[in-house]
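In: Here's my sequence, what's the structure:
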Amino acid sequence: MNDLRPVGELLRDWRQRRRLTQFDLAEMAQISTRHVSFIETGRSLPSRAMLLRLADRLEVPLRERNVLMTAAGLAPMYAERRLEDPALREAQAAVDLVLYGHEPHPALAVDRHWNLISHNRAVAPLLAGVAEHLLARPSNVLRVSLHPEGLAPRIVNLGEWRAHLLHRLRHLADSTGDAVLAELHAELAAYPCEDDYDESMLSPTAHVAVPFRVRSDFGELAFISTITVFGTPLDVTLSELAIESFFPADAATAQAMRAFGATLEPLPPSH
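Out: You can find the predicted model right below:
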């Protein structure tokens, strides 16, 4: 998104991305439709409070709220630090607590572009055989999953899993306006897949929980996953951090993961 554009144009783009009319947004923000129109056309410059109210109603990501602030001639409001920053030490500890507390089942943390930040010890066995160039940082977990040299050859239900990931990624790219996610979707959609399974074939329940079935040294494993995000972050980095946790989808997988967990060394006190 071009941060040199007027703030009104940026707000209009977000409104249209959310499929809202000016009247809809005015109702949500409890202001007049005329005021919304004046802001979008540049006839009125929003105050910081008004800009924050509109951004909140439009569910604009924190990173893009900073862009809106800058476009309006205001100072960015949300800090952006690396997760290793001492100021985010408690957040890093919370991430580690979730990841390692989920063992013996896999869990991983990713950034806004699905690049791997960290993972627990149960993830490593699933990556056996994945090409080294896919695991080099920044390693993208969606690319690892669907690339022909990644997990794809070992995913039992590749067509269904691929359709699920592409649907989720397309929705995320559309809702955030992130060009990197759109490019990633185009790349992944171009990977070969013998299973002719389209996103439209997914059942309504499949959008909630699609099993991830993969062949491994422990036999065929089946997982369902959930995504966890920080509830009310005031830092851009934390707002874009997500933790994906995998749970056994059948008794055989649960038993295999318990057996794997029995081989793990106890974690040091820091974890």
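In: from here on, contacts and neighbour counts on C-alpha atoms
Out: Fine.
In: which residues does H113 contact?
Out: Neighbouring residues of H113 by CA atoms under 8 Å, 6 or more residues apart in numbering: N140, V180, L181.
In: and the residues you listed, which of them are in helices?
Out: Counting by DSSP state H, the part of these found in helices is V180, L181.
In: Pick the one among the contacts of H113 closest to E9.
Out: Relative to E9, the closest of these is V180; by CA to CA it sits at 21.1 Å.
In: Could you report the separation of that closest one from L83?
Out: Going from V180 to L83 by CA to CA, to the nearest Å gives 21 Å.
In: of these two, who's got more company?
Out: Taking neighbours as other CA atoms under 10 Å, V180 and L83 compare with L83 leading, 16 against 12.
In: how about this one, so we can line them up?
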Amino acid sequence: MHTVGELLRQWRHRRRLSQLDLAIAADVSARHVSLVETGRSRPSAGMILRLAEQLDVPLRERNRLLLAAGLAPRYAERPLDRKALPAAWDAIERVLRAHEPYPALAVDRRWDIVTSNRGIDPFLAGVAPDLLVPPVNMLRLGLDPRGLAPHIVNLAQVRALLCVRIARQLATAPDPGLTALHEELLAPHSGDAGQPVESEIAIPMVFRFGGRELRLFSTTTTFGTPTDITLDEIAIESYYPADAESAAYFTAPGAGR
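Out: Purely as a prediction, here's the structure:
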């Protein structure tokens, strides 16, 4: 089991900061950072959280730092439902409903779909039933040959984009479950990494259903200053039509249905 100092050093290296860089950002001495990392000084909960804030450590991992120091965890992890987090659940549903008729969904840190709006329903027709058994994983739904993959025209580009996003996510917050998904769904297609992904918003996902192409681009929304682990790990993926023809699919009565 790692000590709190070892864990902080790992996060500092992950963020590519020197002890002096971290000390300046946290307004402490570089010597104190060194003493904490080597275990020669036992940090208080306040100091741990102060350093963790400057290192942009996710809330789940901040609790781990506190536990490693023999201290009580600071952040709760409640289920995302109306009983435990009513205000957050209501906010997510408002965002999803407001985005209709276009698709939007909320996912957790492993890309499991928490909830979605009605805009995604047309995309689920023909998907293998076992892929729709909760928790539905967005990555598996999109990349599995029994899911949406056969309908994605630019699948290699989409895989390349997802490789970039997940690599960035894992660099920010390592997670064994997400790493396993990456190895299962993306690593076997590592050759797609050469696809152009310079501007994420400029690369739409192109779907083909019944000879008709739909071009969509996405944006990601997160909670600004969460104090709950669950909310810290929720992201809302919203999809927009990239051209008039794609918009008509969603807005014209019965179009594409």
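In: one step back: out of the contacts of H113 of the first structure, who's nearest H171 of the first structure?
Out: L181 (9.8 Å).
In: Now which residue in the second structure aligns to the closest one?
Out: For L181 of the first structure, the aligned position in the second structure is L178, judged by TM-score structural alignment.
In: what's the neighbour count on its match?
Out: Quick note: L178 of the second structure (other CA under 10 Å) scores 19 neighbours.
In: quick one, what contacts it?
Out: Neighbouring residues of L178 of the second structure by CA under 8 Å, 6+ apart: R109, R110, L170.
In: so which of the residues you listed persist in the first structure?
Out: Of the contacts of L178 of the second structure, the ones still in contact in the first structure (both residues aligned by TM-score structural alignment, their matches' CA atoms under 8 Å) are R110, L170.
In: need the contacts of L178 of the second structure in a markdown table with distance to R12 of the second structure and secondary structure, can you?
Out: As requested, those are exported to a markdown table (distance: CA to CA, whole Å; DSSP: H, G, I helix; E, B strand; the rest coil):
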| residue | distance to R12 of the second structure | secondary structure |
| --- | --- | --- |
| R109 | 22 | coil |
| R110 | 24 | coil |
| L170 | 15 | helix |
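In: In JSON lines: the contacts of L178 of the second structure, plus distance to L231 of the second structure.
Out: Output for the contacts of L178 of the second structure, formatted as JSON lines (distance: CA to CA, whole Å):
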{"residue": "R109", "distance to L231 of the second structure": "10"}
{"residue": "R110", "distance to L231 of the second structure": "13"}
{"residue": "L170", "distance to L231 of the second structure": "18"}
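In: can you give me the helices for the stretch 51-200 of the first structure?
Out: 62-71, 89-101, 132-135, 141-146, 158-176, 179-189 (DSSP state H, counting those that start in this stretch).
In: Nearest to D198 of the first structure, out of those helices?
Out: For D198 of the first structure, the closest of the helices of the stretch 51-200 of the first structure is helix 158-176, at 5.9 Å, according to CA to CA.
In: Packing partners of that closest one?
Out: The contact analysis (3 or more CA pairs under 8 Å, 6 or more residues apart in numbering; DSSP states H and E) places helix 158-176 of the first structure against helix 179-189.
In: between the helix it packs on and helix 158-176, how big is the angle?
Out: 160 degrees (axes from the mean of the first three to the mean of the last three CA atoms, to 10 degrees).
In: who are the neighbours in contact with the residue nearest the centre of the second structure?
Out: Note on the second structure: the residue nearest the mean C-alpha position is R109, at 4.8 Å, using CA atoms, centre = their mean. Contact analysis of R109 of the second structure by CA under 8 Å, 6+ apart lists L178, E233, I234, A235.
In: Please tell me which residues of the first structure stretch 147-163 of the second structure aligns onto.
Out: Stretch 147-163 of the second structure maps onto residues 150-166 of the first structure, going by TM-score structural alignment.
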